[in-house]
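>>> Pasted the sequence and its predicted model underneath.
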Amino acid sequence: MSSSQSDQPNLLTQRRFLPFFITQTLGAFNDNVFKNALVILVTFGIVGLSPDQVNLYVNLAAGIFILPFFLFSATCGQFAEKYEKSQLIRYTKILELGIMVVAVIGLYLKSVPLLMGLLFLLGTQATMFGPVKYSILPQHLRENELIAGNAWVESATFLAILLGTLLGGFLITLDGGWMMVSAAVLIVAIAGYLASRGIPDAPATAPDLKINWNLFSETWRNFKFMRGNRTVFLSVLGISWFWFYGATFLSQLPNYAKLYLGGDEHVVTVLLTVFSLGIGVGSFLCERLSGHKVEIGLVPLGSIGLTLFGIDIYFAAPHLAVLQDQTVTHFINNISNHRVLFDLLMIGISGGLYIVPLYALIQTRSEASHRSRIIAGNNILNALFMVVSALLAVVLLKMGLTIPQLLLTTAVLNALVALFIYSLVPEFLMRLLVWVLVNTMYRIKTKGLENIPDEGPAVVICNHVSFVDALILGGSIRRPVRFVMYHKIFKIPVLSFIFRNAKAIPIAPAKEDPAMMERAFNEIARELAEGNVVGIFPEGAITHDGQMDTFRSGIERVIQRTPVPVVPLALRGLWGSIFSRRDTFLKRMRLPRRVWSRIELVAGPAVPASEVTAVLLEEKVRALRGDAI
């Protein structure tokens, strides 16, 4: 749905991304080396702790790390708006280094209170980094690079969590393990700080902001910011739900692997690895499928996968395993376990498809002056949802549910949550339908779409070749477009759902329905006054022979009433496809002339309102179209 992959720079070769990417990846890695080393040390390495004390400390560790997100996210979000972000990141890395220096003492002394206090500080450091982590990307990356940037960040984060967990658990069990862990966390912290020094400046987005130190009122203010933009708010809820879903599945994997798959502790590692690899694959698949733009149509596709494969995990292994303590080799050789591995891989892939566009949507749809605070609010909700997931799991398991039944319940809840969100914001489902249509019927290449302004009112015009021209344009243009279309096309079954939810404007000729025509012009003026993009097909009808018809004067009336720039577009290659009028409807349905056609969408420079005439716009569209039909 966009220009070729080669048009995109490799972000890992760009200074505006690579140092940040290394910094955040090493940070996630180091957090988990320390956390898991602490858990293993408390569980197996400290003499004199009773089983009850071990359980208390292990569960307390998870809560202590999350607690700062509730206490400090609102304040840290303000810091990320008020101050230059690259310097803030360096401060957080210095704090991490200081924590790890003291951690050496804590590991040597095996002092649980000191280590727990350090874990709290590490959670605080992560809380400080969170709002900067996602709000700095839109300042350093172009909009068509945000999906790729988020894909790298999400996949690397999950992989870093996995590798850090494995390394921390492995090192602490060795002779002199505390020294190994100490050396590891110090080296990684130093490397993270050195990488952070290469991050380019990211100027403050609200330098005059007055810090509100009241965490309760500021948290509430963050939520009000989010609620002001319904799509952003529901995207935040969608991300938080993903963390609920993921926390439920990941927390149950060890016991699920032991009791229902009959595997040993190494089988748990295999399951976590498959899930993490799935997240990475899904993240990059999202970048590939989205055509380098924020394609929220992939979000419903991801949620469908989370539900279907989450349900299938229940049916893959609903009963206790007959054999216990199987090695990885025995586990993999048992072909019945391949279904579980496939389900976990697909859950990870679906998660990548689901979460990457949501993060990119928040970054692009939030005001720059409030973006960090919105992300801080998102972090608070994420932490809250993970806590709720743990509490709900405890309650449901106490009520008698088995682990597979808990996973099944979570997958079904995912479907209900998805339906709720998509019913409130039909744009997600609408974009999915458009994405499926455009990517199954056509292969599209775009050029010049940067001529459409990123903000403010504008009109886009285009030649009219098929019944799905509006869908192709709407699926390719990065901003929502309010299309003006003939009322009978507007009412076509199925397509009508998309057109209505895209807020298309039905119109009729004056001789058919003068009242409808007048309403349409009033609606166009209102949309432009609100700063939106309006799409018009000035020919007034779909071509019957593949050639362009004369542009009608309605476009002049629109611009005279509301002077805005007009961007000419041209569709190439659609004539003869299944939705064009080259053949009769029955003939097209019996034998489609072209499926998965190669088509192009080309945009020219905007025409100022003072120069707009129907004749001039027609000339420009004809020139853009060229000889292709």
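Yep, that arrived. Residues are numbered from 1 along each chain as shown.
>>> from here on, contacts and neighbour counts on C-alpha atoms
Will do.
>>> so Ile349 is in which element?
helix 338-365 (DSSP states H and E).
>>> Go through this protein and flag its longest helix.
helix 51-82 (DSSP state H).
>>> The residue of the chain positioned farthest from its centre: what secondary structure?
Computed with C-alpha atoms, centre = their mean, the residue of the chain farthest from its C-alpha average is Lys511, at 47.1 Å. Under the three-state scheme (DSSP: H, G, I helix; E, B strand; the rest coil), Lys511 adopts coil.
>>> Okay, one more to line up with it:
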Amino acid sequence: MEEHNQSSLLKSKRFLPFFCTQFLGAFNDNIFKNTLMLLIAFSATTALGMESNVVMNLAAGLFILPFFLFSAIAGQVADKYEKSSIIRKVKLAEIVIMLLAAVCFITESYSLLLLLLFVMGTQSTFFGPVKYAILPQHLRNDELVGGNALVEMGTFVAILLGTIGAGILMGFEGTKELTACAVIVVAITGYLASRKIPVAESADPTLKLDFNIFRMTGQVLKYAREDRAVFLSIMAISWFWFLGASYLTQFPNFAKTVLQGDSSVVTMLLALFSIGIGVGSMLCERLSGHKVEIGIVPIGSLGLTLFGIDLYCSIPSYYVDEPLTWLEFIAHSDNLRVLIDLIGIGIFGGFFIVPLYAYIQKNSKPEQRAQIIAANNIMNALFMVASAIAGILLLGVLDLSIPEFFLVIALMNLVIAVYVYSQVTEFAFRFVVWILSHSMYRVTHKNLDVIPDEGPAVIVCNHVSFVDALLIAGAVRRPIRFVMDYQIFKSPLLGPIFRLAKAIPIAPRHKDEQVYLQAFETISNELENGQLVCIFPEGKLTKTGEMNEFRGGVEIILERNSVEVVTLALQGLWGSFFSHKDGPAFANLPKRFWSKVNIVGGRKWTAEEATAAALEANVKELRGDNP
């Protein structure tokens, strides 16, 4: 994998016009929303006749509500029609909406501006499914995480620039007139960029549109629930947007009433939060090794909770007579911890959300992908509306302070994370694999493209240590069912990990015939379902560093399922804490950390030519003199 893959997308005609289009759309949304929010927070509440906290949460709810109402129809449209033409139509609608918004800003029609938030939310609703469904059509699998990272980074940089732009506009006497001009110019520029987006053919041109909102909402949610891991990924993303909306909506009043700052402090808080998410998103591709790696999602959720709790604990106790500017705010050393917490929440939010989006795109059926993304948008909308309601109830009815509100949602995040990872064990397993392959070992690999991207195959490999399967799982993009000695499941350390991985236990026939027969039955079922199965034909770990003779289990498998066989070899694991060098594994404290391990791909074998002896010879050649 080329290291420049992520940045090179910004030079590609497959991606750059789309990136610019979505960036400008997010930027325009935030110029409009943030200017309106600041006007409400600092000068317009009397005109609306409502308390500031209520108006803030009402505005957030009005923007999000259309995602809940119209996402199902938007998903159908995105699956039925060519996607670049949909984007251009959506961008034309943005120009019309912004023209109306310009008039309302100039005439100070704040009630109508709140209504236009709903209209603008509707326009964004139809962009949402296309935005994420188009990426797998224009990008390769090994570009998907990088593409999503750039989209999320671009979105939050747009939020940052829109936030700063709104703050700058608030500093001029002609705020309303300047905002009116800005939103029109950006809308037109976004439309011009959309005209360069390459064609993305219809996923299902035979799809019949159904405009019954309630029926189609139920239908797209049904599609999403067909794959439990995908659905829980959607729920996790939606929870992130609950958190994000909760933070972003409360920042103006948090800055004003708790931190005692002026509008420039609001801008700074939003900017730091956005920078954090942008940085976290961009780090995802490097941390994931250019593949869809959900193992870093639990790291993201843990960071969100820890920094969220610390934000509550870091509230300064000073009092000032006049609101602080952002320069005066950062001059107080007590405030540094608040700023670090906000950046940390953003960074770990990026770790959390980018792999989940890529996972949904990769694992959704192509003909239903936009509708499943629409289901994601529906759930996102539901959770963000819930965040607005939670803000009104907790802050307005129960009279919690904003820091107490932040503490509550940080603790809720921990509870929800534990639930999701207990329901989808793949997340927890991939987390363990990621930690192992980024702490004790530096795993490199060569020629793993020999493993087929889809369809059944048997992988055979030498067996050096108790973590062979975990390291292979971390290097290969596809899920693998590993066949492991049944005794390993009794280990208090490794047993739970291999149960998370849904490894297949096997025993020698003379020791437990039922386990032996059930293993081959399970292997056959997995191959019939198009899965990868990895076996270690030696049957036991090496005690000398030399390979043991391959047993005939692979031939038994191929007699029942005539599938391809792929050879792999592990190099560099002999002598590690998990190997039998100088005595039983685990007998001594680890002596090697960050040691280099290489996984080498060999070749594909047909079922007819794949004998145990031939496979053994090939793996020995691949391994060479580096056990």
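Looks like it came in fine. Worth saying up front: this structure is predicted, and the values here are computed from it rather than measured.
>>> Superposed, how do the two chains score by TM?
The TM-score (TM-score structural alignment, normalised by the length of structure 2) is 0.94; 626 aligned residues with a C-alpha RMSD of 2.4 Å.
>>> thinking again about what came up before, any idea how far the residue farthest from the centre of structure 1 is from Met517 of structure 1?
Plainly put, Lys511 of structure 1 is 10 Å away from Met517 of structure 1 if you go by C-alpha to C-alpha, to the nearest Å.
>>> now Leu344 of structure 1
Leu344 of structure 1 is 54 Å from Met517 of structure 1, by C-alpha to C-alpha.
>>> quick one, which of these two is more surrounded?
Leu344 (27 against 20; other C-alpha atoms under 10 Å).
>>> Quick check: closest non-adjacent residue to the equivalent of that one over in structure 2.
Using TM-score structural alignment, the equivalent of Leu344 of structure 1 in structure 2 is Leu342. Nearest residue to Leu342 of structure 2 in three dimensions, chain neighbours excluded: Phe273, at 5.4 Å (C-alpha to C-alpha, 6 or more residues apart in numbering).
>>> Next: Gly455 of structure 2.
Gly455 of structure 2 sits nearest to Gly530 (C-alpha to C-alpha, 6+ apart), 4.5 Å away.
>>> How about the following helix or strand past the longest helix of structure 1, which residues are buried there?
Going down the chain from helix 51-82 of structure 1, the next helix or strand is helix 85-109, by DSSP H and E. By neighbour count on 16 or more other C-alpha atoms under 10 Å, the buried set for helix 85-109 of structure 1 is 85-97, 99-101, 103-104, 106-107.
>>> Report the mean deviation for helix 85-109 of structure 1 after fitting onto structure 2.
Average distance, helix 85-109 of structure 1 versus aligned residues of structure 2 after superposition (mean C-alpha distance after the TM-score superposition for structure 1): 2.4 Å.
>>> Toward the C-terminus from that helix, list the very next helix or strand.
Next along from helix 85-109 of structure 1, by DSSP H and E: helix 112-135.
>>> elements contacting that next one?
helix 18-40, helix 51-82, helix 85-109, helix 338-365, helix 371-398 (3 or more C-alpha pairs under 8 Å, 6 or more residues apart in numbering; DSSP states H and E).
>>> try 6 Å this time
helix 51-82, helix 85-109, helix 371-398 (3 or more C-alpha pairs under 6 Å, 6 or more residues apart in numbering; DSSP states H and E).
>>> a markdown table for the ones you listed, including distance to Trp435 of structure 1?
Listed next are these as a markdown table, based on distance: least, C-alpha to C-alpha, whole Å:
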| stretch | distance to Trp435 of structure 1 |
| --- | --- |
| helix 51-82 | 34 |
| helix 85-109 | 35 |
| helix 371-398 | 27 |
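>>> Which helix or strand contains Asn588 of structure 2?
Per DSSP H and E, there is no helix or strand for Asn588 of structure 2.
>>> again, but for Glu455 of structure 1
Counting by DSSP H and E, Glu455 of structure 1 is found in no helix or strand.
>>> Apart from its chain neighbours, what residue comes closest to it?
Nearest one to Glu455 of structure 1, counting by C-alpha to C-alpha, 6+ apart, is Gly531 at 7.3 Å.
>>> my read: that neighbour touches Gly456, true?
Yes - judged on C-alpha atoms under 6 Å, Gly531 of structure 1 makes contact with Gly456 at a distance of 4.6 Å.
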